[in-house]
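A.B. asks: Attaching a predicted model along with its sequence, questions to come.
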Amino acid sequence: MPTLYLLKTFSDSTFSLDVLIGEDDMTEHVDVVVAGGGPVGLMLAVELRLAGVAVTVLERRTDIDPTIKAGSLNSPTIQALYRRGMLPELEAARDENMRQFAAFAAQRSGGGGPAIPRFAGHFGGVMLDRDTIDQDDPVLVEQAHLGTLGLVSQQQFESMLERRARDLGVDVRRGVTLTGFHDTGDGVTVDTDSGTVTAGWLVGCDGGRSLVRKQAGFDFPGTAPEITAYQAMATLRGTEALEVGWHVTDTGVYAYGPHPGRILVAEFDGAPRDRTEPVTPAELQAAVRRVTGVDVGVDAITSATRFTDNARQATEYRKGRVLLAGDAAHVHSPFGGQGLNLGVGDAVNLGWKLAATVRGWAPDGLLDTYTAERHPVGEWVLDWTRAQIAIMRPDPHARAIRAVVADLASRGDGATYLATRISGVWQRYDLPGEHPLVGRSAPDLAFADGSRLADHLHDGRALLVDLRDDAGLRRSADGYADRLTVLTATADDTDLRALLVRPDGYVAWAATDAADTGPDKYLGLWLGAPVGD
């Protein structure tokens, strides 16, 4: 019997999706296929969908990966979610985690162990005391109103992103594996174990062993691994002698807490021999005992993973119609939780630029600025994690350097420097423009009507803020109504007259006095030609 087909068209005010369904095959066309439905892929999908792009996310896992991973979000990630209206969800996740932290502290105190210290992160296991950091540092003050919202697990983060993506109409397909693709020059044919999808673009967010990166032929140079490490949630006994927090020993490094049963150990004996087989209780128990010197028992494992410090970065993030983001573009050790946050930064930077390209208003070279802006940040993170590995090594030279770093971290200036780097508040892009705010994350101005700047970025559009009721300034935005919001407002505690904020929340232009050059040049640079030109 011949195969029967039905052509259906789904549409709304922003896009249409053609689906050809057969009895044993399915071919579709969408604007963008995202390979990988982890936090990076989902964040990218949210950004694309806000701009009206038809996007399909392919994820081989049927459920969110329960393996223990990142446990905190840095300032750029929190800002990105805040600007998209996700603050209540962050607060709920934070509150739940704080309850768990309090329970762990009570358990340790009742057993004679120490309470959890007030720390603000760590560098190579050297913990930073929050009370030592200069909270009046201008860079930190700028983010102070966001508080401790970074205490969110990767699973919580992924859950909220998936809910948001589905609410926006993103086509998230779990249990579907990408098997190959072909860049045709004007699009990409994507093969999966459930059929074929054709798309204008393919973005690989498929992790450190990315099939997209490998098949597209991206160069991926870097440094070889030297550690075998385990991170797990397990049922442990005999933990009374384990100290909470990070500690170095004669054989490696371990961290215990801040949840009951959470343990990390690292040994400097080369890369894991096998990263695919499940971690057994016996294997984890042996590693914990070797590193800690404590006869801890491991009765059961809730989740566990092996990892290493392989550090590599793609030399470019785009080849033709194929792009990379997250671990597909860069891998490194997870110490300090930089990887998840680095990948989210990639997604937020890429999303609006790819959407502008799909929708046809992107100025020449806009998509190339993705690599130009994000590659240096990724390069810094790789070196930051390499430096942490260097002071963790159990040799006399490394321990001598570690003592110097620990001494610096115990002092106000040193602790503040490390805190600003760990938090990510230092990040900026090298953008054209004279004002010191250009290239920085936009200040979260508090307006007289009670709103803040972030409240006006929920829709993912660029924002031109007029703080002096300047009709001439507003006229410069004529022709950009489809991609730019113009806000006339007043704000205290700022000498700014006007501000142009890109969709990703970074400042493209700013003015403080009437003699400043207007935004016309920068509107064209980032938002292309106005409608009618």
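C.D. replies: Arrived safely, thanks for sending. Numbers count the residues shown, from 1 in each chain.
A.B. asks: When you work out contacts or count neighbours from here on, use the C-alpha atoms and nothing else.
C.D. replies: Fine.
A.B. asks: mind listing what Glu337 touches?
C.D. replies: Just so we're on the same page, residue 337 is Gly rather than Glu. Taking C-alpha atoms under 8 Å, 6 or more residues apart in numbering, we find Gly337 in contact with Ala70, Gly71, Ser72, Leu73.
A.B. asks: redo that, cut-off 10 Å
C.D. replies: Gly337 makes contact with Lys69, Ala70, Gly71, Ser72, Leu73, Asn74, Gly121, His122, Thr385, Ile422, according to C-alpha atoms under 10 Å, 6 or more residues apart in numbering.
A.B. asks: State the distance from it to Val296.
C.D. replies: 26 Å (C-alpha to C-alpha, to the nearest Å).
A.B. asks: And Val172, by the same measure?
C.D. replies: Separation of Val172 from Val296 (C-alpha to C-alpha) stands at 42 Å.
A.B. asks: ditto for Arg273
C.D. replies: With C-alpha to C-alpha as the criterion, Arg273 and Val296 are 24 Å apart.
A.B. asks: And those two? Which one has more around it.
C.D. replies: Shown here are Arg273 and Val296; by other C-alpha atoms under 10 Å, Val296 has more neighbours (18 against 8).
A.B. asks: so the more buried one sits right up against Gly261, yeah?
C.D. replies: No. In this structure, Val296 is not within contact of Gly261 by C-alpha atoms under 10 Å, at 11.1 Å.
A.B. asks: alright, now check it against this:
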Amino acid sequence: MERIVIVGGGPVGLWLAAELRLHSVPVAVLEAREHPDPHSKALTVHPRTLEIFACRGVVEPFLAEGVHIPSGHFAALRERLDFRGLDTPFPFTLSLPQARTEELLEEHALGAGAEILRGHCVTGLEQGADAVELTVEGPGGEQRLRAAYVIGCDGTRSIVRRAAGIDFPGTPASLRAWLGDVVLDAPPPEPSFSGPHGHLMVFPLPGGVSRVVGNDPETLRVPHPGELTFEELRANVARIAGTDFGMRDPSWLSRFGNTTRQAAEYRKGRVLLAGDAAHMHFPAGGPGLNVGIQDAANLGWKLAATLHGTAPEGLLDTYHAERHPVGEELLLTTRAQAALMTTYSDEGRALRTLVGHLIATVPEFARTLAERVSGLSVAYPPAPDTSAPDAPAHPLTGRRAPDLRLGGGTSLFGLLRHGRHVLLDLTGKRSGRCPDAVFLSARLDGSRDAWSRVRAALIRPDGHVAWASDEADAEARGREVAAATVRDRRGVPVARSRSTAAARP
């Protein structure tokens, strides 16, 4: 099998490499940096990302090292989103510097057998009918590399995206904010501050460091305010909060803007994009790393099936079809937060007050926002059922499957560790096997309203429901299971997205 080349050795590229190695796909990661970046742009790991790590059995080191925060923010409002009621084993955000996240993911990728080549910069590519030729500058000079597919995980300035001729439409920066990683001798009891002099948030990091992020009306729309200095950061914080919290020992200072762009295509022939190469946005709530890893989770098993020759027709194209709308929603959400976080007009302050009040007093509204920013609300449209095109899909089809607790102490996330489909018979009465899928017959341990009538379900390797049935009759259900997992001529289970309960009069 010809190898896959991933360009970019950040969290997204490393996770994708490990996902491909789970299916024995040869993969090389090309990273232009000779050494890991010590500065951490991202530091928030969301609940859905932790679930993805748990589905591969690698979540424990992250949980052990990160700071658990049982809430999240929307637009830096004082009223926090409470994650404790979310249906997940990880009802919190995890504060962990990206530098450490990359170290853990690199260990995982290397342990899976991925090849990581540092100091290798891609300068061009040419697509052919059955391969991609890359021009690479490395320690030994220029060389040509051949790959079956190339995935650009090389950030917002993606060389792969440009070389492949993929458009990146959007809007340039119209405002700027700032951040600093510092030690605070007197950290604040509340994480958010807002007033006429600016908006400010303070996040705890491991090692006694805090990240201070904010914006102020004086520098918000200055085109080029220059490099951020420690004196400016300290003065900004003191002006907004009334104190600098004993700020000292800065380890990183930076500015950032609200440039917003999305790749027109996530796939062009044998070139695909994931992470920041596919979407660029204001970093409100830290979604970038998380959405990127979720891109990789969606792409990995589909690309592996394509390479093994077991993918049904068009499977790889569903990567764009499923993830591009998620990227659109990401841009919508971050744009809305940027507007709220950078407003200083009377009307803008009134809007912030109103949204904060709704979060505090309308549980349904707060939960919807919490599920959205945590990544738990992502659902994909069901694939059409060619055998019964008029039959409605089961309500669970396309939704993320929670960590179902099954008889004997088994959990769904544990069953997904090998990256295969999982077929569940939830009647606990049937035994058997399903080719190309993990099979388990068991009853749910505990109650879940959405799953109370489900008798069987097929779960994709990325943890989303491919098919589910409420059929109570064992013989009829057996026929549905056979149809749902029918193997096409290349041998992969095909989900049939049918709800017999909905179809019955």
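C.D. replies: Cool, got the structure. Given the structure is predicted, the values throughout are model-derived calculations rather than measurements.
A.B. asks: In CSV, list the contacts of Gly337 of the first structure along with distance to Arg428 of the first structure.
C.D. replies: Listed next are the contacts of Gly337 of the first structure as CSV, based on distance: C-alpha to C-alpha, whole Å:
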residue, distance to Arg428 of the first structure
Lys69, 26
Ala70, 23
Gly71, 24
Ser72, 21
Leu73, 18
Asn74, 14
Gly121, 21
His122, 22
Thr385, 19
Ile422, 14
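A.B. asks: is it possible to export those to CSV including neighbour count, secondary structure and distance to Ile133 of the first structure?
C.D. replies: Formatted as CSV, the contacts of Gly337 of the first structure follow (neighbours: other C-alpha atoms under 10 Å; DSSP: H, G, I helix; E, B strand; the rest coil; distance: C-alpha to C-alpha, whole Å):
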residue, neighbour count, secondary structure, distance to Ile133 of the first structure
Lys69, 19, coil, 26
Ala70, 20, coil, 23
Gly71, 17, coil, 21
Ser72, 24, coil, 19
Leu73, 25, coil, 19
Asn74, 22, coil, 16
Gly121, 19, strand, 11
His122, 21, strand, 13
Thr385, 22, helix, 21
Ile422, 21, helix, 12
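A.B. asks: For the nearest residue to Phe157 of the first structure once chain neighbours are set aside, which residues are in contact?
C.D. replies: Distance criterion C-alpha to C-alpha, 6 or more residues apart in numbering; nearest residue to Phe157 of the first structure, sequence neighbours excluded, is Pro39 at 7.0 Å. Neighbour list for Pro39 of the first structure: 45, 64, 154-162, 205, 326, 340-341, 343-344, 347 [criterion: C-alpha under 10 Å, 6+ apart].
A.B. asks: run the last query once more with 8 Å
C.D. replies: If a contact means C-alpha under 8 Å, 6+ apart, then Pro39 of the first structure has Gln154, Phe157, Glu158, Leu161, Leu340, Val344 as its contacts.
A.B. asks: Which of the residues you listed sits closest to Asp513 of the first structure?
C.D. replies: Distance to Asp513 of the first structure across the contacts of Pro39 of the first structure (C-alpha to C-alpha) is lowest for Val344, with 35.0 Å.
A.B. asks: so that closest one is in which element?
C.D. replies: Using DSSP states H and E, Val344 of the first structure sits within helix 338-359.
A.B. asks: Give me the contact list for that helix.
C.D. replies: Helix 338-359 of the first structure is touched from outside by 31, 39-41, 43-45, 47-48, 51-53, 70, 73-74, 76-77, 80, 154, 200, 325-327, 331-332, 362, 366-367, 370, 374, 377-378, 381, 422, 460, 503-504, with contacts defined as C-alpha under 8 Å, 6+ apart.
A.B. asks: Check stretch 198-213 of the second structure too.
C.D. replies: 65-67, 76, 95-97, 177-184, 188, 191-194, 214-217, 237, 240-241, 341-342, 344.
A.B. asks: Mark which of those residues are buried, thanks.
C.D. replies: Taking 16 or more other C-alpha atoms under 10 Å as the criterion, what is buried in the contacts of stretch 198-213 of the second structure is 66-67, 76, 95-97, 177-184, 188, 191-194, 214-217, 237, 240-241, 341-342, 344.
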